[in-house]
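Q: sequence and computational prediction follow.
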Amino acid sequence: MASLTSARRIVIKIGSALLVDRTSGDLRRDWLRALAEDVMWLKSMGQDVILVSSGSIALGRGVLKLPPTDLALEQSQAAAAVGQIRLARAYEEALEPHGITTAQVLVTLEDSENRRRYLNTRATLEQLVSLGVVPIVNENDTVATDEIRFGDNDRLAAQVSVTIGADTLVLLSDVDGFYSDNPNVNPDAHRYETIDKITPEIEAMAGDAGSGLSKGGMKTKLMAAKMATAAGCAMVITEGSDLRPLKALEEGANATWFTAGLDPQAARKRWISAMKPRGSVQLDAGAVAALHKGKSLLPAGVKDVSGRFGRGDPVAILDAGGHQIGLGLTRYTVEEAKAIRGRRSAEIEEILGYPGRAALIHRDDMAV
């Protein structure tokens, strides 16, 4: 059976129904304080923790005294704007007593579909967790329309897991796992302990079990599982309404684990290596040797640049003889790369006229 304590980086998705009392519309502060103890417990073991939290619309709805029915887009955006500041403050107040710094990260679907914005999001999240911060990620409901929405935070949590290279995604839900049928209707429905492959038969079992203030159902959880496991991230669905749900999960609480065949880094390398390059960078011998030792590609080691590419595009990595040794996602456009090739990273701002990243291609965005 999989274990939380064996994970290096964990993404935890928290639904509105867990965080906000569906009758009063108030924040469940006792539950949030208990969750903060779980986060501290995980971080005390050296694990990175990222929270993907719903709740801004549910909190703002109560403050603005909006009806409990479906809201118009403008009402949802207004509720999100009011609720988001309260949600961020609640997490800060819950985690600060444990010495944990929090950060708010708001994203839209475009941030994952646009490769440049995807890499920027990845770099920001990486920097935050490297500094020991717990990012609180949510969809930017104040500006997102139906065309640019994830639509539910199960899939958002899976995308965050892929972006940050997490090896475990926890969906805290109002059900204790994946069932063969709706257990509230069919007493013979059984819960799966582990699912190694999401087959058409498994998908046919998923119903739309959305509840209360939450948007997602079991279908969206399966979609999240397919996305996460394909990227090397295991996923678990467990009931989260009790206090200390993560500690309970580790101690054997009911759950369904979706296993991943690859580790996140190997899955990401495979994804990058399958891309079609839009240009190339040719390196000197020293840079080639550095890459084989797992280093990032710095501008100083680049001899030549060709092609037509923008930030975030895949480029072929060539050795001094012109032979391809890998593929990577560049952090600079072709014009910028040509301007800074062969130069030290400290010179980038003077050359380009604005600050840039030290690496031309980061090692995490490279398959050698």
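A: Sure, I can see it. Worth saying up front: this structure is predicted, and the values here are computed from it rather than measured. Numbers count the residues shown, from 1 in each chain.

Q: from here on, just use CA atoms for contacts and neighbour counts.
A: Fine.

Q: and for I14, the neighbour number?
A: For I14, the neighbour count with other CA atoms under 10 Å is 22.

Q: isn't it up against D174?
A: No - the criterion here is CA atoms under 8 Å, and I14 misses it with D174 at 10.2 Å.

Q: next one: stretch 125-132 to chain centre, how far?
A: The gap between where stretch 125-132 is centred and where its chain is centred comes out at 13 Å by CA atoms, centre = their mean, to the nearest Å.

Q: same check on stretch 87-98?
A: On the basis of CA atoms, centre = their mean, the separation between the geometric centre of stretch 87-98 and that of its chain is 20 Å.

Q: hmm, who's touching it?
A: By CA atoms under 8 Å, 6 or more residues apart in numbering, the residues outside stretch 87-98 that reach it are 29, 32-33, 36-37, 40, 55-56, 59, 101-102, 104, 136.

Q: may I see the buried residues of that stretch?
A: Buried residues in stretch 87-98, counted by 16 or more other CA atoms under 10 Å: L87, A88, A90, Y91, E92, E93, A94, L95.

Q: kindly report the same for stretch 72-84.
A: Residues of stretch 72-84 classed as buried by neighbour count (16+ other CA under 10 Å): Q75, S76, Q77, A78, A79, A80, A81, V82, G83, Q84.

Q: try this one next to it:
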Amino acid sequence: MKMSREKFTSAHRWVVKIGSALLTADGKGLAREALSGWVEQMASWVLAGNELILVSSGAVAEGMSRMGWTTRPTTLHELQAAAAIGQMGLVRAYETCFQKHDLHTAQVLLTHDDLTNRRRYLNARSTLRTLLSLGVVPVVNENDTVANQELRFGDNDTLAALVANLVEADLLVLLTDQQGLYDCDPRTNPDARLINESRVDDPMLDQVAGGSSSLLGQGGMVTKVRAARLAARSGTATIIAPGGGEDVLTRIAAGEPVGTLLLPVQEAEAARKRWLAGHLQVRGRLVVDEGAVRVLRESGRSLLAVGVKQVIGEFSRGEMVVCVDEQGREIARGLVNYNSAESARIKGFSSGRIQEILGYVDEEELIHRDNLVLV
């Protein structure tokens, strides 16, 4: 564990995410003293010549506090209104705190559509990297006031992971109101033990991660494990750490064993593959046979129609679909070359039969390997 932690003392680019429960003192308004403490630690790290992007929750929770609401809204328009109200106080608080350290900040609001459109993805990447090169601290949040349910990230843990992919961060730090990830729920089991370190592909993580009990945020340990796996696609390690801990970010920077360290297991994927993996909205499912599963996993080849047993959902050419085995386990996802009706007609047939069946051939592959990423 010590060797793994020490490795991150030389990390140059961090993404730090702070959750709603921490930022708003469980709904009592912005925890300004705590926020000032985190900013002081982040500023010290940036002024030492490093780069940092802050992904901040708290807009909806701060809006609720300002409006005197005690229960998180359930309707989209009320959530968007709360976010619009709360964003004012949240951004002002960060700007004021960072200015005390002579650092500029920049507000960056994103929707899922910004990262699924390839051109906008590259624009967001360029903007963030430019801000970092200028010594500015980007403060990123989901653009709650305009995002509809189909375009939402769902939680800021996922957004933080996608931002880590965008800028190829060395480390993603998810600050939470827990000490880290435990082998069972510490709220109900006094014998629960903190997991100091694990690989992101360890199936044990799926068993021990529980849901969120917070009325303010949408995340839980499930979303944090999912975020760590997404961040790992760019070679980024993740630390789930207690935001309430004294000098938590400074201690992480020093290589101390704080929280839970989740390590990537393979080299960073190419930028296009990371972009594909970031597509959270899928339009359909392709059930593939054992042979196709083996070819996809072991050979990294394209998916051919002959390996598909069932087509589920309605989708158009170029949309994202997931490939699952016959037990329903996701194997891969990618951009499909034929719409759902065409895919249903050619499934189970060799590529040489596509012309005969459809009367034309757009591509020989149902999903080309360049547009496919393993899960």
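A: Looks like it arrived, so ask away. Here the structure is a predicted model, which is why all the values come from computation and not from measurement.

Q: and the strands in the second structure?
A: Counting by DSSP state E, the segments of the second structure that form strands are 13-18, 51-56, 105-110, 137-142, 171-176, 197-199, 237-242, 260-263, 284-288, 308-312, 320-324, 330-335, 372-374.

Q: make TSV from those and add distance to Y182 of the second structure to it.
A: Output for the strands of the second structure, formatted as TSV (distance: least, CA to CA, whole Å):
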stretch	distance to Y182 of the second structure
strand 13-18	19
strand 51-56	24
strand 105-110	31
strand 137-142	28
strand 171-176	13
strand 197-199	11
strand 237-242	11
strand 260-263	9
strand 284-288	34
strand 308-312	37
strand 320-324	30
strand 330-335	26
strand 372-374	28
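
Q: most packed of the ones you listed?
A: Greatest average neighbour count among the strands of the second structure goes to strand 171-176 (a mean of 26), per mean count of other CA atoms under 10 Å.

Q: the first structure: matching residues for that one?
A: Per TM-score structural alignment, the counterpart of strand 171-176 of the second structure in the first structure is residues 168-173.

Q: likewise stretch 143-159 of the second structure?
A: Using TM-score structural alignment, stretch 143-159 of the second structure lines up with residues 140-156 of the first structure.

Q: just give me the neighbour total for Q41 of the second structure.
A: Burial measure for Q41 of the second structure: 16 neighbouring residues, criterion other CA under 10 Å.

Q: counterpart of it over in the first structure?
A: Checking with TM-score structural alignment, Q41 of the second structure has D38 as its match.

Q: and for V208 of the second structure?
A: Mapped onto the first structure by TM-score structural alignment, V208 of the second structure lines up with M205.

Q: cool, E51 of the second structure as well?
A: E51 of the second structure maps onto D48 in the first structure, by TM-score structural alignment.

Q: for its match, which non-adjacent residue is spatially closest?
A: In space, D48 of the first structure comes closest to R9 once its chain neighbours are excluded; the distance is 4.6 Å by CA to CA, 6 or more residues apart in numbering.

Q: contacting residues for T229 of the first structure?
A: By CA under 8 Å, 6+ apart, the contact set of T229 of the first structure is M235, F258, T259, A260, G261.

Q: what is the equivalent residue in the second structure for it?
A: Using TM-score structural alignment, T229 of the first structure lines up with A232 in the second structure.

Q: what separation do you get for that match and R199 of the second structure?
A: 10 Å (CA to CA, to the nearest Å).

Q: just P242 of the second structure next, same as before
A: Taking CA to CA, one finds P242 of the second structure at 20 Å from R199 of the second structure.

Q: kindly report the same for K309 of the second structure.
A: 33 Å.

Q: which of the contacts of stretch 87-98 of the first structure fall in helices?
A: Counting by DSSP state H, the contacts of stretch 87-98 of the first structure place R29, L32, R33, A36, E37, M40, S56, L59 in helices.

Q: what sits closest to the residue most central in space within the second structure if chain neighbours are left out?
A: By CA atoms, centre = their mean, the second structure has its centre lying nearest to T158, at 2.4 Å. Computed as CA to CA, 6+ apart, the closest residue to T158 of the second structure that is not its neighbour in sequence is A227, at 5.0 Å.

Q: right, and that neighbour touches A164 too?
A: No - counting by CA under 8 Å, A164 is not a contact partner of A227 of the second structure; they are 9.8 Å apart.
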